[in-house]
Every structure is written in C-alpha cells, then in structure tokens.
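Novice: requesting a structural model of the entry that follows:
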Amino acid sequence: MSQRRTIVVVGASRGLGLALAKEYCARNWHVIATSRGRSEGLDKLRECYPSSLEIETVDIADGSSIRALARRLETVSLDALFVNAGICKANTLTPLEVDEKDFLDMMSTNALGPMRVVEALYYRVAEQGVIAIMSSELGSIVNCTGFWELYSSSKAALNMLMKAFSARHAGESRSLLLIAPGWVRTEMGGEQATLEIAESIPLVVDVVERSAGIPGLRFVNRHGEILPW
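Specialist: This next block holds a predicted model:
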C-alpha cells in the first residue's frame, strides 16, 4: 500500500478553506489544517476524519505566528501546501473612499501573508510536490473590468509576489500554482456568486493533484486552464 500523502491547508476555518480540508480528507490525505482561532467547522470535520485531520493555529497576518508554525512543522514532509487565507473589505469603494486600514489589512492577509507562508514552508514540500495559493480571476490585470478594484489589487499583488518568488527559484522542480476557484457562494463571495462550493473545490483539488511533478509557476482556473497575468 502506498504511503498516504500529506498536505497543509492554511486558512481552513470556514468557506473554501474548510471545503478544501474536507475534500482532501475524503481523498484519504493526511491533512494539517490551520485557522487563526478555534473553528467549529474544523472541529466537526475532525470528528468525521479523526485519523486524517490535524488542526494547527496560525495568524497569517503575523510574521512571528508563521515562523512559529514553521518551527512546529520542521520535521514534517509535505506532498502539497495550499494557502487559502484571504479577506475582502470595502469591495465597492474606490481608493479615495477606502479606509487605509481596510486596504492594508487586505494587502497583508491576501498578498504578504500567503507569501510568507510559502517562504517559511517551501522546503518542507517534496521536490516533486505542489505549492498552491488561492488567487482569483480578479487578480488578472489583462482582464480587469474594475470590479471589486481594491480586492482585485490585493490579488494582483499576490500574483506578482508569487511570480517574483518563482523567479528566485528558477530551475527547481516543485510545482507552483496560483488557482482561481471561480466566484463561489461563501460568506466572502456572497449570495450573488455564480458557483456552489461543490462546483469549484473538487476541481481545484484535481488541478493540484495533476500538477505534481510539473515544475514552474502557472496561473490557472479551477479547470487547469491558463489565465492571463
């Protein structure tokens, strides 16, 4: 019997992150799922998959918390890392209207924090493994329509930071993915979103699993189709 694969899912307390943890557990992965504080959703999931799910704590907006997580996982070998954490504030406002703290919170949580996690855990991931971050179609500068412009800018910043990270690690064998899950009905996505979680997350996980052993960075949607930067 082959050894069970291991993944860390960062930002799994609810929504897409919790759905990712559930999907990986259902596929018999060993899942280390993180949340900033206690998550009722993760607690219930662990009751269903007690031998598959571990719960860790990290605040993605706190560099010291990320470094502490990396120390706790320093002996763990990963097949994949999926960073999902993100927030959306003031999505209908313009740069003139937004409160500076709301914008900086989005940049910290959506762009800087995820890349700090990638930096901290990169070498815990197997050389043929996958490092994925949940991005968005809204992070594409080419396809920008002005929708949710402040949130979009945080995802574009995330994409740029991941591109720079990839350039620093050119020639290495790990697969790097920025994945856009589509507009999904969650607390953040809102009721007007076009997809149910079940129409997105299983496809996202399929993309991650197919990407093992394919080196380099790709910006893709839930079907694995390349998106324009």
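
Novice: when you work out contacts or count neighbours from here on, use the C-alpha atoms and nothing else.
Specialist: Will do.

Novice: how about the helices in the chain?
Specialist: Secondary structure of the chain (DSSP state H): helices located at 15-26, 40-48, 63-72, 100-107, 113-121, 149-168, 201-211.

Novice: contacting residues for His223?
Specialist: His223 makes contact with Leu203, Val204, Val207 under the criterion CA atoms under 8 Å, 6 or more residues apart in numbering.

Novice: which strands or helices does the longest strand anywhere in the chain pack on?
Specialist: Ranked by number of residues, the top strand in the chain under DSSP state E is strand 125-134. Counting contacts by 3 or more CA pairs under 8 Å, 6 or more residues apart in numbering; DSSP states H and E, strand 125-134 is packed against strand 78-83, strand 175-180, helix 201-211.

Novice: and the contacts of that strand?
Specialist: With CA under 8 Å, 6+ apart, strand 125-134 has contacts from 77-85, 114, 118, 122, 172-181, 208, 211-215.

Novice: that older thread, which of the contacts of His223 has the largest number of neighbours?
Specialist: Val204 (23 neighbours; other CA atoms under 10 Å).

Novice: what count of nearby residues applies to Cys25?
Specialist: Cys25: 22 neighbours (other CA under 10 Å).

Novice: nearest spatial neighbour of Trp148, skipping sequence neighbours?
Specialist: Asn91 (4.7 Å; CA to CA, 6 or more residues apart in numbering).

Novice: please disregard the earlier target; I meant Gln128.
Specialist: Gly213 (4.5 Å).

Novice: second input sequence below; structure requested for side-by-side comparison:
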Amino acid sequence: MNAKTALIVGTSRTLGLGLATEYAHRGRDVIGTVRGDRRTGLHDLAEEASGGRATVESLDMTKPEQVAALRERLAERTLDLLFVDAAVTRGSIPIGDVPAEMFVEVMVTNALSPMHMAESFRSLVAPGGTSGIISSRQGSVSLNTNGGQDVYRAGKAAPEPADAQLRRPVRRRRAHTAAHPPRPCPHRTRRSGRTADHRPVRPRRVDTIDRDSGEPGLKFLNHQDQPVPW
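Specialist: Predicted coordinates for the structure are as follows:
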C-alpha cells in the first residue's frame, strides 16, 4: 500500500516545519516547499527521513508561474493533504497609516495566494482528502473586540468566505481551515512573537487536521479541534 502524501506549503521553519516533521514521523510522505535555494530545516528533515519520506520543492506561492510549474511537476501524484502554512505580517500599524503596497503584499500572500494554491491543486487531492489553510484567531470577525493588527486581520479573514466558494464543486472533499497558531508556539516567530515549549502542540495540530479527514464541509478550528467563530 502506498503511503499517504501531504503537500505542505511553507515548511522552512517554525509551524510549517513542525507539521512536516510530525507527518514524516507518522509515516506520511511529505512534500514541503521553501522559498529560494537557501538551506533550511526542511533540508535537514529530508536528509534524516528514511526512504525519501520527505522531499523539498522550491516555491514562492505569490508567483503564479512557480505555482504552475510545481503543479506540473506533481501532476502524477495524489495528495491526501494540501496544507498552506505560508503567511506574512507587518506589525500593528493603524490602518490609516498602512501604505497601499504593504496592504497588497499581505493580501496577496495571506489571502489570494493560498486560494490560488487550493484551486490549482484541487484536482490532485484525493476524494476524501483534506485541503487546509493556516488561519488565525485574528481572522475571526466575531472575536475582534480589541482591534490592532488591522492588515493581518484582513488578510486572515479574507480566505474564509472564498474557501466556501472553492469547496462547492468538490463537496466530497473536506475543505478544512485550521485556526490560530496556539500558545505555546514552536519558538519565537514573526507571527507568534514569543518563545515557548512546542512539544505538545505539534501532535495536537496534526490530530486536528486528520481527525475528520474525508468529512465534507468547511471548518474553522483551533489546535484542540474546537470551532472558532467566523
């Protein structure tokens, strides 16, 4: 029997690398993507994983030509999981002070590009497979009571209604939107902003992604498999 295959976008470090590592340890074939050609933790994982369990692909998902090229390279593969972890944040700048260029960058990276990935690779995801996008508690409109991080919030909220549109032609597949990076986080990251022990977090996140694989529908969940309000 062939091992299941996960394509995880954005696995050079922190959360994405943690997911890739956990899936490889659980016997999943992992295709991880990194931007550029510099060496990352994913390269170390690929060398450590026996039997080619983990492989590295170069991808900047904001560049459509690179997305198309990766889609072509993987055309003969069947994915049980497509998960987009890549995202950017540019700090808590009042929306009136945000340059248009910054707003466009965040929206293209955090909203448009993950939706492009989901659409481009949809036909490679097996019936009963899972498509997911890393989200955030800050992407919840209902929970936005304090403000701040205006651009990041907008970028994380934007994919959710669009996800609902993307899933309609493929009701047999589960479109799964994972929620905010939990505390504790893997270590200091540009998104978490703090350092903590991550050992309990990574398995729980994978458990959440995999628990209801094959169940149709769109879910916005935290790492403990609890629903987050839209």
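
Novice: any idea what the TM-score is?
Specialist: Laid over one another, the chains give 0.92 as their TM-score (TM-score structural alignment, normalised by the length of the first structure), with 224 aligned residues with a CA RMSD of 1.6 Å.

Novice: burial check on the residue nearest to Trp148 of the first structure, number of neighbours?
Specialist: 15.

Novice: now swap in the one 10 residues further on and tell me
Specialist: Counted with other CA under 10 Å, the burial measure for Lys101 of the first structure works out to 10 neighbours.

Novice: so how far is Ala68 of the second structure from the corresponding residue of the second structure for it?
Specialist: Aligned counterpart of Lys101 of the first structure in the second structure: Glu101 (TM-score structural alignment). To Ala68 of the second structure, Glu101 of the second structure is 25 Å away according to CA to CA, to the nearest Å.

Novice: for Asp197 of the second structure, same thing?
Specialist: Distance from Asp197 of the second structure to Ala68 of the second structure, by CA to CA: 37 Å.

Novice: between these two, which one's more packed in?
Specialist: Ala68 (15 against 11).

Novice: in contact with that one, which residues are there?
Specialist: Applying CA under 8 Å, 6+ apart, the residues near Ala68 of the second structure are Ser120.

Novice: number of residues surrounding Leu42 of the second structure?
Specialist: 26.

Novice: I'd assumed Arg13 was in contact with it.
Specialist: Yes: counting by CA atoms under 8 Å, Leu42 of the second structure touches Arg13, with 7.4 Å between them.

Novice: aligned partner of Gly63 of the first structure in the second structure?
Specialist: That one, Gly63 of the first structure, aligns with Pro64 by TM-score structural alignment.

Novice: list the contacts of the closest residue to Arg90 of the second structure other than its chain neighbours.
Specialist: Among residues not flanking Arg90 of the second structure along the chain, Tyr152 sits closest, at 7.3 Å (CA to CA, 6+ apart). The contact partners of Tyr152 of the second structure, by CA under 8 Å, 6+ apart, come to Val88, Thr89, Arg90, Gly91, Val106, Gln138, Gly139.

Novice: how much space separates the last one from Val88 of the second structure?
Specialist: What that stands for is Gly139 of the second structure. 13 Å.

Novice: who's more crowded, those two?
Specialist: The residue with more neighbours, out of Gly139 of the second structure and Val88, is Gly139; 25 against 15, by other CA under 10 Å.

Novice: ok, that one - contacts?
Specialist: For Gly139 of the second structure, counting by CA under 8 Å, 6+ apart, the contacting residues are Tyr152, Arg153, Ala154, Gly155, Lys156, Ala157, Ala158, Trp230.

Novice: if we use 6 Å, what do you get?
Specialist: Arg153, Lys156, Ala157 (CA atoms under 6 Å, 6 or more residues apart in numbering).

Novice: so which of the residues you listed wins on neighbours?
Specialist: Lys156 (26 neighbours).

Novice: distance of the residue nearest to it when sequence neighbours are not counted from Arg183 of the second structure?
Specialist: Nearest non-adjacent residue to Lys156 of the second structure, counting by CA to CA, 6+ apart: Gly139, 4.5 Å away. Per CA to CA, Gly139 of the second structure is found 16 Å from Arg183 of the second structure.

Novice: same question for Thr40 of the second structure.
Specialist: When Thr40 of the second structure is compared with Arg183 of the second structure (using CA to CA), they lie 24 Å apart.

Novice: what do you get for Ser136 of the second structure?
Specialist: Distance from Ser136 of the second structure to Arg183 of the second structure, by CA to CA: 12 Å.

Novice: so for these two, which residue has more residues nearby?
Specialist: Relative neighbour count places Ser136 above the other of Ser136 of the second structure and Arg183, with 23 against 15, counting by other CA under 10 Å.

Novice: wait, the more buried one touches Ala178, no?
Specialist: No: using CA atoms under 6 Å, Ser136 of the second structure is not in contact with Ala178; the gap is 7.9 Å.

Novice: and Asp105 of the first structure, how many neighbours?
Specialist: Asp105 of the first structure: 18 neighbours (other CA under 10 Å).

Novice: how about stretch 214-225 of the first structure: buried residues?
Specialist: Pro215, Gly216, Leu217, Arg218, Phe219, Val220, Asn221, Arg222, His223, Gly224 (16 or more other CA atoms under 10 Å).
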